[in-house]
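Engineer: give the three-dimensional model of this entry:
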Amino acid sequence: MTNTNATPDSPVLDRLLTGYQRFRETGWAPHRDRWAALKEGQQPEVMVIACSDSRVDPSQIFDVDPGEIFVVRNVAALVPPFETTPGHHGVSAALEFAVQVLKVKEIMVMGHGMCGGCKAALTQAMHGNEPGRGGFIANWISLLDEARAPVAAAHGIEGREAERAMELAAVRVSLDNLMTFPCVNSKVKAGTLRLRGAFFPIADGVLHILDESTGEFAPFAG
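Structural biologist: Down below sits the predicted model:
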């Protein structure tokens, strides 16, 4: 079917709208009952906090249907600590909604390989830049400053080994910060909410899960 809405000089838009056409034919039309049910509301049992990186789409990685997971994506899949200072707390608002309104049963923080945000946190390449020229990024990834120190001391600040250590440390930081939210903390302790850490390397497609007993990430053997 020819798309008459895309402009001739917009190949990016054309690709998106062509993809939308495929979705209408293969994703929406065959599953109309599912979409109809979702008009009544959503009831996801899992919240996934992932990176904005275009290579790590949680819905694709976990092959889920619409309405199955509640997803928040940001640079480096970070969760800030609980704070009540004035500001625009996007992640905190989404977390509050997932836990208090949707009443999800699990929250997964999923880091990934070759994460630009974690690399920037490790090298501090954006530090000192003004907002709009890297300053927003620098301020956001400063959430990893405390975790960066031992990583840099053990591995330096360059190379895949150092970057991987920083990527895994970032997941642990977000999991720790989740527990600073009273609504999360109380539900975890009551056994009605569980936190999980995961890591997707990209290169080999093997998902790693954080083992709560050892504190280490291990390949998922399903």
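Engineer: from now on I want contacts and neighbour counts done on CA atoms only, so please keep to that.
Structural biologist: OK.
Engineer: show me where this structure has its helices.
Structural biologist: 11-22, 32-38, 58-61, 90-96, 116-123, 135-141, 145-155, 160-178, 182-190 (DSSP state H).
Engineer: number of residues surrounding residue 28?
Structural biologist: 15 (other Cα atoms under 10 Å).
Engineer: so who does it touch?
Structural biologist: Listed by Cα atoms under 8 Å, 6 or more residues apart in numbering, the contact set of residue 28 reads residue 35.
Engineer: how close does it sit to residue 136?
Structural biologist: Separation of residue 28 from residue 136 (Cα to Cα, to the nearest Å) stands at 38 Å.
Engineer: and this one, so I can compare the two:
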Amino acid sequence: MVWRIRSKARWIVPSMASLRPPSISKDTFHCPPLSGFTSSLVGLPKRSLACSDPKNQLIYSAEAGENHSGLLPSVDRVDLFGEMKTRFLSFKKHKYLEEREHFRTLAEAQAPKFMVIACADSRVCPSNILGFQPGEAFIIRNVANLVPPLENGPSETNAALEFAVNTLQVCHRVFSLFTHTHTHMYHQVIGHSRCGGIETLMSMQDDDNSSFIHSWIIKAKTAKLRAKAAVPHLNFEQQCRHCERESINNSLMNLLTYPWIEERAKKDMLSIHGGYYDFLNCTFEKWDLDAKNSNVTEKGARYLVKDTMYWY
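Structural biologist: Okay, here's the model as predicted:
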């Protein structure tokens, strides 16, 4: 079933002060176990590669004896890679060999229909959720599915954006996502519920500490300020859910800071979409950015969202 919601306009207010994070605890990115996710590949085993048992880990010991590498052997660890081998051979038999000509074509060149910017969270693989097949989607994954603005300088994410748009000429962007034709591009940015990166952003306090995660997550500070201003009466968890969506729209607007994206979007050669996956209820929300009526200035950014749809 699909529901549509009328357009709505929002304003993004520039951040006024920098945030510095506290020490990031080992539980910052704790993720509850999930079930029900299966591979989209035909005939592949459906068991997960569980690593929660300490016996499955590479263990270092100062008294490793004759094992000069310091790694204690583990039969379970061998079984883990044995299962990975089984999965690969199943992929080769049921996917590669049955579609040999397709994979030979892919070996020569790629022409993806979509470009997706999604979170690095292991629970929300875009290919698994949306059924992307080899060669169909150019996927960028990072913590909290962020798109930094042009003025932040070079990064792996904007290098991939430039390659996809200017070299591959991908047309649709999802969270960010792109779909390719030779005359139109589609871009989409995809976020998700219970995002550890957003929870870290929302819990950061002003202090003198710094870290790699702070330097990256702070790029979504505007989304944090908007979320706290919009729903100050809600509890922390509910504010995080709100910020997850604000962060997606913030990334959509950051796409327009790149001239070669904005130009194509204004000429209807490229479309930009947002998406939000709730993995607790297995629902998906998709919306479009009205690029012609959205703009980014030094005073802030105004974005207009349209054609919101729910898939459940």
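Engineer: pipe the helices of the first structure into CSV and attach distance to residue 220 of the first structure and mean neighbour count per row.
Structural biologist: Below are those laid out as CSV (distance: least, Cα to Cα, whole Å; neighbours: other Cα atoms under 10 Å):
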stretch, distance to residue 220 of the first structure, mean neighbour count
helix 11-22, 31, 14
helix 32-38, 29, 12
helix 58-61, 13, 14
helix 90-96, 26, 17
helix 116-123, 23, 22
helix 135-141, 28, 18
helix 145-155, 25, 15
helix 160-178, 15, 21
helix 182-190, 23, 15
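Engineer: which one of those helices lies closest to residue 84 of the first structure?
Structural biologist: Proximity to residue 84 of the first structure (Cα to Cα) singles out helix 90-96 among the helices of the first structure, at 10.0 Å.
Engineer: against the second structure, where does that closest one fall?
Structural biologist: Using TM-score structural alignment, helix 90-96 of the first structure lines up with residues 156-162 of the second structure.
Engineer: on that earlier part again, of all the helices of the first structure, which lies closest to residue 219 of the first structure?
Structural biologist: helix 160-178 (13.2 Å).
Engineer: superposed on the second structure, where does that closest one end up, distance-wise?
Structural biologist: Helix 160-178 of the first structure, aligned to the second structure and superposed, deviates on average by 0.8 Å (mean Cα distance after the TM-score superposition for the first structure).
Engineer: ok, back up a step: chain center to the match of helix 90-96 of the first structure, what's the gap?
Structural biologist: Distance, stretch centre to chain centre, for stretch 156-162 of the second structure: 14 Å (Cα atoms, centre = their mean, to the nearest Å).
Engineer: on average, how far is that stretch from the matching bit in the first structure?
Structural biologist: Counting by mean Cα distance after the TM-score superposition for the first structure, stretch 156-162 of the second structure comes out at 0.4 Å.
Engineer: next, format the helices of the first structure as TSV and append distance to residue 78 of the first structure.
Structural biologist: Formatted as TSV, the helices of the first structure follow (distance: least, Cα to Cα, whole Å):
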stretch	distance to residue 78 of the first structure
helix 11-22	28
helix 32-38	29
helix 58-61	15
helix 90-96	8
helix 116-123	10
helix 135-141	8
helix 145-155	12
helix 160-178	5
helix 182-190	16
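Engineer: residue 79 of the first structure: which of the ones you listed is closest?
Structural biologist: Closest among the helices of the first structure, once you apply Cα to Cα, is helix 160-178, at 4.8 Å.
Engineer: whereabouts in the second structure does that closest one align?
Structural biologist: Under TM-score structural alignment, the match for helix 160-178 of the first structure is residues 237-255.
Engineer: what do you get for stretch 58-68 of the first structure?
Structural biologist: Under TM-score structural alignment, the match for stretch 58-68 of the first structure is residues 126-136.
Engineer: that stretch: end-to-end distance?
Structural biologist: End-to-end for stretch 126-136 of the second structure, by Cα to Cα: 12 Å.
Engineer: same thing with stretch 64-78 of the first structure?
Structural biologist: Stretch 64-78 of the first structure end-to-end distance (Cα to Cα) = 22 Å.
Engineer: need the residues that contact it.
Structural biologist: By Cα under 8 Å, 6+ apart, stretch 64-78 of the first structure touches 35, 38, 42-53, 58-59, 91, 94, 98, 109-111, 115-118, 137, 140-141, 143, 170-171, 173-174.
Engineer: one more time with 7 Å
Structural biologist: Residues from elsewhere that reach stretch 64-78 of the first structure, judged by Cα atoms under 7 Å, 6 or more residues apart in numbering: 38, 42-52, 109-111, 115, 117-118, 174.
Engineer: same deal with stretch 246-257 of the second structure?
Structural biologist: So stretch 246-257 of the second structure is contacted by 146-150, 175, 189-191, 220, 223, 227, 261-262, 274, 296, 303 (Cα under 7 Å, 6+ apart).
Engineer: now restrict the contacts of stretch 64-78 of the first structure to buried residues only.
Structural biologist: Those of the contacts of stretch 64-78 of the first structure that meet the buried threshold are 43-52, 109-111, 115, 117-118, 174, by 16 or more other Cα atoms under 10 Å.
Engineer: which of these fall within strands?
Structural biologist: 46, 47, 48, 49, 50, 51, 109, 110, 111 (DSSP state E).
Engineer: and the match of stretch 58-68 of the first structure, how far out from the chain's middle?
Structural biologist: For stretch 126-136 of the second structure - counting by Cα atoms, centre = their mean - the centre lies 13 Å from the chain centre.
Engineer: any idea which residue sits dead centre in the first structure?
Structural biologist: residue 50 (0.8 Å; Cα atoms, centre = their mean).
Engineer: my guess is it meets residue 110, correct?
Structural biologist: Yes - using Cα atoms under 7 Å, residue 50 of the first structure makes contact with residue 110 at a distance of 5.1 Å.
Engineer: done for today, thanks.
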